[in-house]
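Trainee: Whatever this is, show me its structure:
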Amino acid sequence: MSWASWTTPGIFAGRNGVQTGEAGPVLTGELDVHTTWIEADGLAHVTVQYSGASDWLPLAGSPVPCPSETASRALHDAVIHSIRTGAALPLDDADAPPPRPHPGPAAAKEPRAN
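Mentor: The predicted structure is shown next:
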């Protein structure tokens, strides 16, 4: 049986914090995020805790169907991005790609066709 896990410490939740469990508390401030993917059940389990705490709480919407280790790593990264940008339910937004950075004024101009 194959499995993989990732932990990202020190994520600052956006203004809405993140919802835990079905009706669990909303966590705000500095958080740690942990994702475990288990091949046998095809699920990614995403948990969150206050940085330095000992109790991990499931993120609302976890576990999530996830077909591969690569997909679970991408899910973990998407959850981190969603939490930082203020998604209270980051697993709802995890399928959406992260927004692309604004190109700035110089890159926004396209050359004219002659």
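Trainee: alpha carbons only for contacts and neighbour counts from here, please
Mentor: Fine.
Trainee: From one end of stretch 11-21 to the other, what's the distance?
Mentor: Stretch 11-21 has an end-to-end distance of 19 Å (Cα to Cα, to the nearest Å).
Trainee: Next, the second sequence, to be compared with the first:
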Amino acid sequence: MVWASWTTTGVFAGPGGAHTKEAGIVSGDLTVHTTWDGRQADVTVQYSGTSQWFTLSGSPVPCASERDSRQLHQGVVEAVRAGGATVPGSGQP
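Mentor: As a prediction, this is how the structure comes out:
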């Protein structure tokens, strides 16, 4: 099975935070994690230093390659820093 994952810690959420399925909007110092299973990417966030993960709105998203999933992860990190984040390209508001 093909898979890859990336984690970026210390991502401070901009105005509007990150939109999650389970907790609504989360803000502050976050950790962003992306897992790619060869077909799709799952993106989650957590308050840095805690153990509970929240699914970012728009996740999972189809993702054809490991390279694309890495670029998606970086796009999510940038979106969280900008605020009002969902998974880029997912069609979620």
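Trainee: What is the three-state secondary structure of the spatially most central residue of structure 1?
Mentor: The residue lying closest to the centre of structure 1 (Cα atoms, centre = their mean) is V79, at 0.7 Å. When classified by DSSP: H, G, I helix; E, B strand; the rest coil, V79 of structure 1 comes out as helix.
Trainee: What lines up with it in structure 2?
Mentor: Counting by TM-score structural alignment, V79 of structure 1 corresponds to V76 in structure 2.
Trainee: Share the number of residues neighbouring the residue lying closest to that match once chain neighbours are set aside, please.
Mentor: Nearest residue to V76 of structure 2, sequence neighbours excluded (Cα to Cα, 6 or more residues apart in numbering): V87, at 6.1 Å. Per other Cα atoms under 10 Å, the neighbour tally for V87 of structure 2 reads 29.
Trainee: For V87 of structure 2, what is the enclosing helix or strand?
Mentor: Under the criterion DSSP states H and E, no helix or strand holds V87 of structure 2.
Trainee: is it true that it touches V43?
Mentor: Yes - using Cα atoms under 8 Å, V87 of structure 2 is in contact with V43, at 7.5 Å.
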